[in-house]
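1. Dropping a prediction and its sequence here:
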Amino acid sequence: MNKEEIFDAIVVGTGISGGWAAKELCENGLKTLVLERGPMVRHIEDYPTMNDDPWDYPLKGELSKADKEKYHIQSRVGWAPKEDVKHFFVNDLDHPYVETKRFDWIRGYQVGGRSLTWGKQSYRWSDLDFEANKKEGIGVDWPVRYKDISPWYDKVEAYIGVSGENLGLPHLPDGIFQPKMDLNCVEEEFKASVAEKFDDGRLITIGRAAHITDPDADFEGRGTCQNRNRCWRGCPFGGYFSSNSSTLPAAERTGNMTLRPNSIVYEVVYDDTTKKATGVKIIDAETNEKIEFKAKVIFLCASSMASVGILLQSKSERFPNGLGNDSDALGRGIMDHHYKLGASAKVDGYLDKYYKGRRPNGFYIPRFVNLNDETKREGYLRGFGYQGSASRQDWSASIGEMGYGKDLKESILKPGHWQIGVTGFGEFLPYDDNRVTLSRSKKDKWGLPQLDFDVEFKENEYNMREDIKKEIVAMFKAAGFKDVQPYDEVTGPGLGIHEMGGARMGHSPKTSIVNKHNQLHTVPNVYVTDGAFMSSSSCVNPSLTYMAFTARAANHAAEQLKSGKLS
């Protein structure tokens, strides 16, 4: 690389947002440097465990004692990291942070970021979400509404491939969908029961998931979902959307992208004379060399908390408290979604039925509370949805009950009874005192200050959690399911892996960090388009919204640059 080259744009990060920024900027003709702090991961060839089975590992996929120490925070999520996917999660010993209050920060530092391991659930926001802050006097008002983002949702859905069904719900807008996946027989029973026994608008639908299901569709070399449910290892078919299989190859095809892995960005460089950013400073993760790269436009897509950290470290005479931080809002309003609560139950019957494949998706119950006066709940604002699935238990359920010999052999060849489980995802309000700062005393192995999290659930969240449990128990019992067991595990914020906020979008630099185009109010050639810009959290998975805003912002930046306004 020519270190003196002035690029048109620099994109920091290669995950959900960074991949889209790279694609849109490069396709607009901008010479773009894409920086990733982790190592290179090439589609297919760098998915080492994509075809492994449990018996390929000494501990059947479980971590060794030494690895459990390395991944002691990442393991809080429960389902990962395991032996088959640990390479896509950070080593917590190498990447520490401070928990003034417990915060479960689940990360993946590699080209593709967490787009390799995300849950693929893809839902649009509505004006119920964009207007809530203003109507309730919470946080700051969003300077955009659904009509501003709707065409960008269209663009993203059509490009990544989202399977699902349109429902006609104003609070969960319809989209451009691939053919929906099917519910199984127990899920269909649950759907019918909810429709029959509840009259408050609640319903069951298949999840809207970023999986290609139309075999005749053209997705630039990506294939259809094979129902293997090994997505988090990297999909060799490209059946689900990731930066590695989709947006980064698109950027590369233009000839305008320079991708540099192992590049830890720690500062955006600000010029007091031009009042614009001139580039970024990095530490090479392998050599510890410090390098400065220059560009006309900077896109921060490093992941929500990492982008906030970069801005906090980007200090100058003009911005002594962090780049663009005239409002003291930088690092404030950190949010996540509720997770690790819901219910499970046993289901009688259907022992003559099974399902084909391992569907990498479940059913979804959209929000049905606090939509209007009729659905108003006391004790908390906003709402929640549910994600779940029904399945048959495997043969291991019989080990403790069956005898020996022929009876045991026959039993382990038969699937067990049906069970159903649901997890609630609820909205988290944007409190100013839920914040992340730079530690004054603790640094990482590269000498950079660690992030310090002071974030907690408050009364609104705890009240909502009680209702999340109560309502799913009521639905399971109404369906006639047996042994209904609610659960609510002790967690910190962050475990939903939907952490967001810290560089919120708003109308004024006095109360927010970025404007309606995702530009820093006071440094217009710096854009923040990962979850850091979020001013509220809704109750739906946020990645589709990050992608839509990123595509919109990247096209805005290209137009501004071509017109000379950012040069």
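-> Okay, I see it.

2. C-alpha only now, for contacts and for neighbours.
-> Fine.

3. The spatially closest residue to residue 99 that is not a sequence neighbour: what secondary structure?
-> Distances taken as C-alpha to C-alpha, 6 or more residues apart in numbering put residue 453 closest to residue 99, at 5.1 Å, once the chain neighbours are dropped. Taking DSSP: H, G, I helix; E, B strand; the rest coil as the rule, one finds residue 453 in the strand state.

4. Give me the neighbour count for residue 453.
-> 25 (other C-alpha atoms under 10 Å).

5. Contacts only, for it.
-> Counting by C-alpha atoms under 8 Å, 6 or more residues apart in numbering, residue 453 makes contact with 97, 98, 99, 100, 101, 102, 103, 435, 436, 437.

6. Skipping adjacent residues, who's closest to residue 446 in space?
-> Using C-alpha to C-alpha, 6+ apart, the closest residue to residue 446 is residue 288 (7.3 Å).

7. Please tell me how far that neighbour sits from residue 10.
-> 20 Å (C-alpha to C-alpha, to the nearest Å).

8. ok, structure two:
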Amino acid sequence: MNLQGKTTKENTYDAIVVGSGISGGWAAKELTEKGLKVLLLDRGRNIEHVTDYDTALKNPWEFPHHNVKVSNEVKAVFPVHIRSGNTITEATKDFFANDTDHPYLEDKRFDWIRSYQVGGKSLTWGRVALRMSDIDFEANIKEGVGADWPIRYKDIAPWYDYVEKFAGISGSYEGLPHLPDGIFQKPFELTCVEQDLKKKVATKFAGRIIMPPRQAHLTEPTEEQLALGRAKCQARNMCARGCPFGAYFSTQAATLPAAKNTGNLTVRPHSVVSEVIYDETKAKAKGVRVIDQNTLEEIEFYAKIIFLNASAMATTAILMNSKSSRFPNGLGNDSGVLGHYLMDHHFRAGATADVEGFEDSYYFGRRPNGFYVPRYRNIGADKRNYLRGFGYEGNSQRSHKLNTDDFGKDLKNKITKPGPWNIKLDGFAETLPYFENKLWLENSQKDKWGLPLIKFSAEIKENEKLMRVDMINDAAEMLEASGYKNVKTFDTYVGFGRCIHEMGTARMGHSPKDSILNKHNQVWGAENVYVTDGACMVSNSCANPSLTYMALTARACDHAVSEIKKGNL
């Protein structure tokens, strides 16, 4: 819908949501279902569910390079993706923002992987959906690190319930207080090798558990999910191409259809939000300024409430660029912490092994996940020489042992016979919030929309490096103790950002003296602006964060509408 040239009244809505990814989609759903007229803005192109998943049903031989590699022309515009380990393929490249059109700057290496489109990274995320617990919400205050979370698990637990029911999370019930159970559909089965590992680890290592991952895939769709056009996961493991079955949670499959069903939603793609417009006389925001991605025309839209869900780094940049006499250093930034305490998980440290036996067993389908090992370090009596902890994501498979000189009949014979089993444990670990890990705007350098470039400076420190020693050694220890062969460790950390779990930089807190947001995710001094994407995080746990973004968003939307009804916003 083209809104250019319309009057102020016609450009006015009850709510504006900036960004349509995991948290933005939830904001649009919740606010429209509560009766508000909502404008959903995204800087990228529109993506229609099913019809715009161009590669979802393609076979490998239908790609120029059989989806094994990308062309040199593609590599040239995706240098960050290529250096960080081929995050794109021929099948998925169109779902990621290329680095040439969207530059940024680095004081220290930061691999910023972005998806600029309606749906954002909800189309390409890893779909692991874990709850945080009070061990996470209380860690900062107990250890004197960073700032205290203004909420605890009890504040968000009912919202975890709420979003899990709608999104659809498959998983197992384990009864772990530091990784709370939720509302699950049945989990994917562990392979025979993973079941073997589970038994042996349980026997030899107290507190270590091998479990199915908790992942946003439908295995037992509810009537509500079926009514939205979603279906059971087909175990194709081609999720990053877009799922035409709607089997994994995405904006396109779940929250956007629900929002559209209300008749209260307007979606405007190609809308680059440059800033939030602050009304000095009313001490609140009145709207946002947008640059049309294609025409470069500036347009203003107005609303009672604004939700910033552009992704952690982009949301922070919008706040920084939203300057006024009241907020000369960025909206809500009385504390000076805006842009600081940048976090990402660190990973790519663990071990692999070959598994003998089980040659009479194979797996059916292409399961879109593996297994999970919850955190066990610095839990209870376990005390390490570092703070916090890590979990493992793992997988097992049978792989062919091919040689470069295999050809013709010999090659065909080898391919038709399953190879030996192998298994991998890859640690996913918490990074402490450090003031010096940050982003800022370089006003002397602009992008094609005239906006200052973001510059990053972030690194892991001694605490994380000590943790990585355990991540490697513990993985090898479990595989060796299980009797597996050719155990090999790895440590291939490349830098911040690559885990694609960037967060922090506009954190929640108890006071505007040390934070940007209050306990309801409202910006201090502009309480009709809410931030519920990764920017709001105060610490990052070792749990994948997306489920927490969903729960915080649903909670904040409920608060916002309540405040509107009270006349407070």
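-> Nice, thanks for sending it over. Please read all numbers here as calculations on a predicted model, not as lab measurements.

9. Show me where the stretch 351-500 of the second structure has its helices.
-> 408-415, 462-481 (DSSP state H, counting those that start in this stretch).

10. will you turn the ones you listed into a markdown table that also has mean neighbour count and distance to residue 358 of the second structure?
-> Putting those into a markdown table (neighbours: other C-alpha atoms under 10 Å; distance: least, C-alpha to C-alpha, whole Å) gives the following:
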| stretch | mean neighbour count | distance to residue 358 of the second structure |
| --- | --- | --- |
| helix 408-415 | 12 | 18 |
| helix 462-481 | 18 | 16 |
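
11. Out of these, which gets nearest to residue 149 of the second structure?
-> Closest approach to residue 149 of the second structure among the helices of the stretch 351-500 of the second structure is made by helix 462-481 (20.7 Å; C-alpha to C-alpha).

12. against the first structure, where does that closest one fall?
-> Counting by TM-score structural alignment, helix 462-481 of the second structure falls onto residues 459-478 of the first structure.

13. Let me know whether my guess that residue 157 of the second structure is in a strand holds.
-> No. Assessed with three-state DSSP, residue 157 of the second structure is helix; it does not lie in a strand.

14. neighbours around the corresponding residue of the first structure for it, how many?
-> Residue correspondence to the first structure (TM-score structural alignment): residue 157 of the second structure is matched to residue 150. By the measure other C-alpha under 10 Å, the count of residues near residue 150 of the first structure is 17.

15. separation between residue 150 of the first structure and residue 356 of the first structure?
-> Note on residue 150 of the first structure: its distance to residue 356 of the first structure, by C-alpha to C-alpha, is 35 Å.

16. and if you look at residue 254 of the first structure?
-> Applying C-alpha to C-alpha, the value for residue 254 of the first structure to residue 356 of the first structure is 40 Å.

17. of the two, who's got more company?
-> The residue with more neighbours, out of residue 254 of the first structure and residue 356, is residue 254; 15 against 7, by other C-alpha under 10 Å.

18. In the second structure, what residue corresponds to the more buried one?
-> Checking TM-score structural alignment: residue 254 of the first structure goes with residue 262.

19. what's the neighbour count on the alignment partner in the second structure of residue 119 of the first structure?
-> Under the alignment (TM-score structural alignment), residue 119 of the first structure pairs with residue 126 of the second structure. Residues lying near residue 126 of the second structure (other C-alpha under 10 Å) number 18.

20. Please apply the same query to residue 348 of the first structure.
-> Neighbours of residue 348 of the first structure under the rule other C-alpha under 10 Å: 12.

21. which residue in the second structure lines up with it?
-> Residue 348 of the first structure maps onto residue 356 in the second structure, by TM-score structural alignment.

22. quick one: that match and residue 485 touch, right?
-> Yes. Judged on C-alpha atoms under 8 Å, residue 356 of the second structure makes contact with residue 485 at a distance of 7.4 Å.

23. how far away is residue 128 of the first structure from residue 323 of the first structure?
-> Residue 128 of the first structure sits 31 Å away from residue 323 of the first structure, going by C-alpha to C-alpha.

24. Who has more neighbours out of these two?
-> residue 323 (27 against 19).

25. Now check the second structure for the residue matching that one.
-> Match for residue 323 of the first structure (TM-score structural alignment): residue 331.

26. burial count for residue 24 of the first structure?
-> Neighbourhood size, residue 24 of the first structure [other C-alpha under 10 Å]: 22.

27. so where is stretch 19-33 of the first structure in the second structure?
-> Under TM-score structural alignment, stretch 19-33 of the first structure corresponds to residues 25-39 of the second structure.

28. Start and end of that stretch, how far apart?
-> 11 Å.

29. Repeat that for stretch 496-513 of the first structure.
-> The straight-line separation of the ends of stretch 496-513 of the first structure (C-alpha to C-alpha) is 24 Å.

30. whereabouts in the second structure does that stretch align?
-> Aligned using TM-score structural alignment, stretch 496-513 of the first structure spans residues 499-516 in the second structure.

31. Any buried residues in that stretch, and which?
-> Buried residues in stretch 499-516 of the second structure, counted by 16 or more other C-alpha atoms under 10 Å: 499-510, 512, 514-516.

32. Just the buried residues of stretch 138-157 of the first structure, please?
-> 139-146, 149-150, 152-154, 156-157.

33. Sorry, wrong one. I was asking about stretch 364-377 of the second structure.
-> For stretch 364-377 of the second structure, by 16+ other C-alpha under 10 Å, it's 367, 368, 369, 370, 371, 372, 373, 374, 375, 376, 377.
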